[in-house]
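Q: coords below, sequence missing:
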């Protein structure tokens, strides 16, 4: 992804009001650049922002195998939306003197790691990113009302697919296996995510 757009940074900065807590969501299909933009924003805002990824609520590999869902990891029912909603609720209403610890997702292990992301109570902006922030099926419907704004990233589809394949290869899949996974599981999820684009506050085209 190119350098962060100044208009996006200023829009995020307007949410980082000291003494208040806002939550900004960044969503889009797999490979859209969500984690990149979220990281750019929080790096630029420094002590005003913290990054909390939705991917920390992936179900563990052992649980996915028990449920028979490991072959489509990344689909909505391979996450814990109830836990994610509970965390966002805590983050929206920070307790004085209480640091909230959020999970993160380690791509080298393909597992979520609890207690990885500290969010002190004085940080005014939490940025969260993930595929299903606008999803409104079942427990996922609880997520959108907990977010002050949601931005939907819309990259060129061919670039996005190529980026996804390369990412899977970097994390251990052979290229043929990466292409099969992307054309199957990832693209099914991308179609599902795209159906909820109209619920976003801002659609961001990505060159």
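A: Thanks, I have it. Treat the numbers as computed from the prediction; the structure is a model and nothing was measured.

Q: all contacts plus neighbour counts: C-alpha atoms, from now on.
A: Fine.

Q: Looking at the protein, which strand is longest?
A: Secondary structure of the chain per DSSP state E: the longest strand is strand 111-119.

Q: Name the residues of that one that come out as buried.
A: 111-113, 117, 119 (16 or more other CA atoms under 10 Å).

Q: And the helix or strand that it is followed by, what does it pack against?
A: Tracing the chain C-terminally past strand 111-119 and defining elements by DSSP states H and E, one meets strand 125-129 next. Here strand 125-129 touches strand 22-27, helix 34-45, strand 49-53, going by 3 or more CA pairs under 8 Å, 6 or more residues apart in numbering; DSSP states H and E.

Q: here's the one I want to compare it with:
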């Protein structure tokens, strides 16, 4: 979908592989309508660069899902486009509030698995059961959306801005280092 949006001239693909527009930065959802109607094509976006490769997305991603050194390059309508190599599985587990247990450590965060523990940004000692068939956002796009938005806002490169700064305080974390999953109070 992001490639279709790029080819439609709506914006650019940032280092995090998130689609960015000059109006909203990373804050939009993309949809497509298929038609046989003849349309005049819009030019590829060539405005001021939105992503300046500041790597805030890489630094802030709790799952380390965006590789800071390896990239993916594609040619789209004669334009070379590049983004950081992305690991969807690392993103999936971080999105749910998990982080891999260290070697020799037994995880308890995800029911039926012993390879994940709670990450410092989840308020839950165990992953909540699904209430719906989807939607388990614990991470909330800390790197790919929120850190990016903060940088775009600071640089003044997006049109739609908040009245107050997007983030005014340091993101919170939970210290799970002394948590004992066998403690009866944890159940």
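A: That came through, no problem. Because the structure is a prediction, the values reported are computed rather than measured.

Q: Give me the TM-score for this pair.
A: Once the chains are overlaid, their TM-score stands at 0.25 when taken by TM-score structural alignment, normalised by the length of the second structure; 81 aligned residues with a CA RMSD of 5.3 Å.

Q: The longest strand of the first structure packs against which elements?
A: Partner elements for strand 111-119 of the first structure (3+ CA pairs under 8 Å, 6+ apart): strand 49-53, strand 100-106.

Q: again, 6 Å this time
A: Taking 3 or more CA pairs under 6 Å, 6 or more residues apart in numbering; DSSP states H and E as the contact definition, the neighbouring helices and strands of strand 111-119 of the first structure are strand 100-106.

Q: Show me the contact partners of the strand it packs on.
A: Counting contacts by CA atoms under 6 Å, 6 or more residues apart in numbering, the residues outside strand 100-106 of the first structure that touch it are 55-56, 111-119.

Q: in it, what's buried?
A: Of the residues in strand 100-106 of the first structure, those scored as buried under the neighbour-count criterion (16+ other CA under 10 Å) are 100-105.

Q: between the helices and strands packed on strand 125-129 of the first structure, which one is nearest to residue 88 of the first structure?
A: For residue 88 of the first structure, the closest of these is strand 22-27, at 8.2 Å, according to CA to CA.

Q: that older thread, want to throw the buried residues of strand 100-106 of the first structure into JSON lines with distance to residue 204 of the first structure?
A: Rendered in JSON lines, the data for the buried residues of strand 100-106 of the first structure read as follows (distance: CA to CA, whole Å):
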{"residue": "100", "distance to residue 204 of the first structure": "30"}
{"residue": "101", "distance to residue 204 of the first structure": "30"}
{"residue": "102", "distance to residue 204 of the first structure": "27"}
{"residue": "103", "distance to residue 204 of the first structure": "27"}
{"residue": "104", "distance to residue 204 of the first structure": "25"}
{"residue": "105", "distance to residue 204 of the first structure": "25"}
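
Q: now, which of the residues you listed sits nearest residue 154 of the first structure?
A: Of all these, the one with the least separation from residue 154 of the first structure (CA to CA) is residue 105, at 23.0 Å.

Q: Please name the nearest non-neighbouring residue to the closest one.
A: Nearest residue to residue 105 of the first structure in three dimensions, chain neighbours excluded: residue 112, at 4.2 Å (CA to CA, 6 or more residues apart in numbering).

Q: and what of residue 150 of the first structure?
A: Setting aside the residues directly before and after it, residue 150 of the first structure is nearest to residue 25 in space (CA to CA, 6+ apart), at 4.4 Å.

Q: residues near the nearest residue to residue 69 of the second structure once chain neighbours are set aside, how many?
A: The shortest distance from residue 69 of the second structure to any non-neighbouring residue, by CA to CA, 6+ apart, is to residue 84 (7.5 Å). Residues lying near residue 84 of the second structure (other CA atoms under 10 Å) number 22.
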